[in-house]
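Participant: This is a predicted model, with the sequence first.
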Amino acid sequence: MMLRSLLLTASAALAVGACDERTSGDSAALETASATSPAYSADAATPVRPETRKFRDWLAVCDNGNACSAFGPAASSGGWIRVTLDAGPAARPQVHAGLVDRAAGPEGLTLSVDGQRFALTMESDSVGRIQDPTPGLIDALAKGRRLSLGDDVALSPSGAAAALLWIDERQGRLGTAGALVRRGATPASSVPAAPALPRVVSALAVAQTNLPSRTLPAAFEARADVKQCRADTAYSPTFQSNVTVDRLAADQELWGVPCFSGAYNFGLRYFVTEPNGANPQPVRFPTSREPADEVVNGEYDPTSRTLTAFNKGRGVGDCGIASVWAWTGRDFALVSESEMRECWGVPADLWPSTWRSR
């Protein structure tokens, strides 16, 4: 099942905001990023562009630090497999596999490829790991025709070889001893180092005392984008009242305006203001794609100065986009992002990274 929240729930989309109108006096100072260069503070590193590719049934993703993952689904349903490899000459692959909606038996999980059996170390009751798989296992995955998890969950081999080969090419491993698929005599030491990650420095926390009432000031109600949000949520005065306000600095506040709600997603537009909500300026949050005007299922933590979001592709939360931004004292910088486009039952902590920082 493809991730459909960005398409079917238009109000919930990170890339396409439901409240897109802006007044002519809006400041662009808080539009902190382009689609390909999310903002960050301190080091001016230039990360590589994240990329997601589909190879038949398999999904492959590499992030801005060239850490890559390849995912394969069950032939019908019930399980998945993941191969991950960081960038750089010393990196070694890992293999995870898991069941969906049920736990493994007391014997744990075994991955079978064309009759070869590989035991997994259980990390939970339904997910297992092979920390340092042998080249034989990776070769078997790339060439295998029959993959299964346990005795009853058939995994699709279609696209596995192409996905792993793409990772080799992306990380500069082709023809080296450290390649996943197309290994050669060239030493693994020739593999390029991992690119530098951007450094994000959060501003110091400030006291949250004497915050204003959460009733939107007139300066908000006069804005075209807020009027649209109000119109889109008029069916629920209770949801409309869920305005948030936090202090960013002695003379700055962060206000959140409810803009949509659905079965399992809700969205806010955020504004940085002067004291008591004066002069609201919209925040556009950098992502690995287009900047986002709205944050889905967002929550700001004034202690860590981070704002988290979890845009669910479906209610069980096994696909979607998870993001973290940090307030730097100047803007919100993207700290991390993971995105699982396929609803295959993969836990959120094992989704492929699309953006990292340090």
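Facilitator: Yes, it's here. Numbering: from 1, shown residues only.

Participant: use CA for all of it now, contacts and neighbours both
Facilitator: Noted.

Participant: Report the contact partners of residue 227.
Facilitator: residue 221 (C-alpha atoms under 8 Å, 6 or more residues apart in numbering).

Participant: structure B:
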Amino acid sequence: MMLRVITFSVLLLAALQVAADPLQQDYSDWTVSCDNLNRCQARNINDHNGLVLLISREAGPQGRAEVRLDNQQSEVFPDSDTRPIAPRLLLDGKVLRLNPREWQIADRLTLADNPLVVADFIARIREGSALTLSGEEKIKLRQVVSLKGFKAALLAMDAQQGRVESVTAWTKPGSQPAESVPPAPQAPEAPVFALPQPLTETEIAALTQFAATNIDANDCTLEPSERDIRLTPLSADRALILVNCDMGAYNLFSLAYLANRHAPFKAEELALNAPFKLNGTQTLEPEMINADMDEAKGELTLYAKGRGIGDCGESSRWIYDGKQFVLAEYRSEPHCDGVSQHGWPLLWTTRG
């Protein structure tokens, strides 16, 4: 009978889980990013010179965990040492041995995804000050993983996933069983776009003329001849108007309006409203930067680079649901430090 009660409670808790507010916060020399499914990752920042430690963990009692130590030599760190990491790894100047039977060891990458190995590694370095590599004592550009803020970052991940005081916690563990950890929240359904009829040549001509004469572009820096007008049908009676406005070195800023497809024409500035507050307080108000509209999917994509090499910035995808654009995905990397993660950290996702 007790087993049935526990099982029912767990199922009920899972049913009640809704998408969480994402978290992206710095803790001294560490940054944490958690998405709306409470999948979290933490990595070192500040003067690492390409030596990057990435700790990730999924939500739930048995959430998958991984630790990656990566030598990300690139044009940003041209003088970094490319010799294998694992044999040279030091914790506060002392050799930190990794068992090759428990770790995947390559020249530039050292990885473990066994939960016991990951937990043991974290426990070994948690009270330390820095990870460094031997053989760099006389090198000007030394690579280092500062552990200042590491424990705070781990605690933030534990708190976001509801692990504090449980046996699964990486910091502040307790006696609560693994089953006390909440399951992963459910991803919200992605909106469904109903493909409308294409704009006719008459509609295109009328909307282009309307946009050229009625949209206020006086504050735009592009010359009128450079202000391309892009039109996309959204429904039987609505269309999206994008007007090029400002051009930077690597970002194009646009004006965006929702307009009637037929006379009398009216247009209202497009407002994008995220369904969450970042860190519980920060409202997301993305700018129309490098806007691209997929007419077949009803999908608006924004991609704002923090600098030319694209190692930082934010991106989002929005789908028109017949009334408004709804957020389908949001990514953000605020640190322009040359680190590549094959995509900026994911903070919001949907299913379907």
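Facilitator: In hand now; what should we look at? The structure displayed is predicted, hence computed values, not measured ones.

Participant: For the stretch 251-358 of the first structure, just list every one of the strands.
Facilitator: Along the stretch 251-358 of the first structure, counting by DSSP state E, counting those that start in this stretch, strands occupy 252-261, 266-274, 278-282, 295-296, 299-301, 306-312, 320-327, 332-340, 353-355.

Participant: Could you list every helix and strand in contact with the shortest one?
Facilitator: Pointing back at strand 295-296 of the first structure there. strand 266-274, strand 306-312 (3 or more C-alpha pairs under 8 Å, 6 or more residues apart in numbering; DSSP states H and E).

Participant: That strand: average distance to aligned residues in the second structure?
Facilitator: After superposition onto the second structure, strand 295-296 of the first structure sits on average 1.3 Å from its aligned residues (mean C-alpha distance after the TM-score superposition for the first structure).

Participant: try the fifth one
Facilitator: Its aligned residues in the second structure lie a mean 0.9 Å from strand 299-301 of the first structure after superposition (mean C-alpha distance after the TM-score superposition for the first structure).

Participant: What residues in the second structure pair up with that strand?
Facilitator: Mapped onto the second structure using TM-score structural alignment, strand 299-301 of the first structure spans residues 292-294.

Participant: picking up where we left off before, so which of the strands of the stretch 251-358 of the first structure gets nearest residue 43 of the first structure?
Facilitator: strand 332-340 (12.5 Å; C-alpha to C-alpha).

Participant: got the angle between the closest one and strand 306-312?
Facilitator: 30 degrees (axes from the mean of the first three to the mean of the last three C-alpha atoms, to 10 degrees).

Participant: Output the contacting helices and strands for strand 332-340 of the first structure.
Facilitator: Taking 3+ C-alpha pairs under 8 Å, 6+ apart as the contact cut, strand 332-340 of the first structure packs with strand 320-327, strand 353-355.

Participant: Pick the most buried one from the ones you listed.
Facilitator: strand 353-355 (a mean of 27; mean count of other C-alpha atoms under 10 Å).

Participant: which residue numbers in the second structure go with it?
Facilitator: Going by TM-score structural alignment: strand 353-355 of the first structure matches residues 346-348.

Participant: And stretch 312-330 of the first structure, by the same measure?
Facilitator: Going by TM-score structural alignment: stretch 312-330 of the first structure matches residues 305-323.

Participant: Turn the helices and strands packed on strand 295-296 of the first structure into CSV, including mean neighbour count and distance to residue 115 of the first structure.
Facilitator: What follows is these, written out as CSV (neighbours: other C-alpha atoms under 10 Å; distance: least, C-alpha to C-alpha, whole Å):
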stretch, mean neighbour count, distance to residue 115 of the first structure
strand 266-274, 23, 47
strand 306-312, 22, 37
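
Participant: do you know which of these lies nearest residue 76 of the first structure?
Facilitator: That would be strand 306-312 among these, by C-alpha to C-alpha, at 22.2 Å.

Participant: Mean deviation, the closest one versus the second structure?
Facilitator: With mean C-alpha distance after the TM-score superposition for the first structure, strand 306-312 of the first structure averages 1.2 Å from its match.
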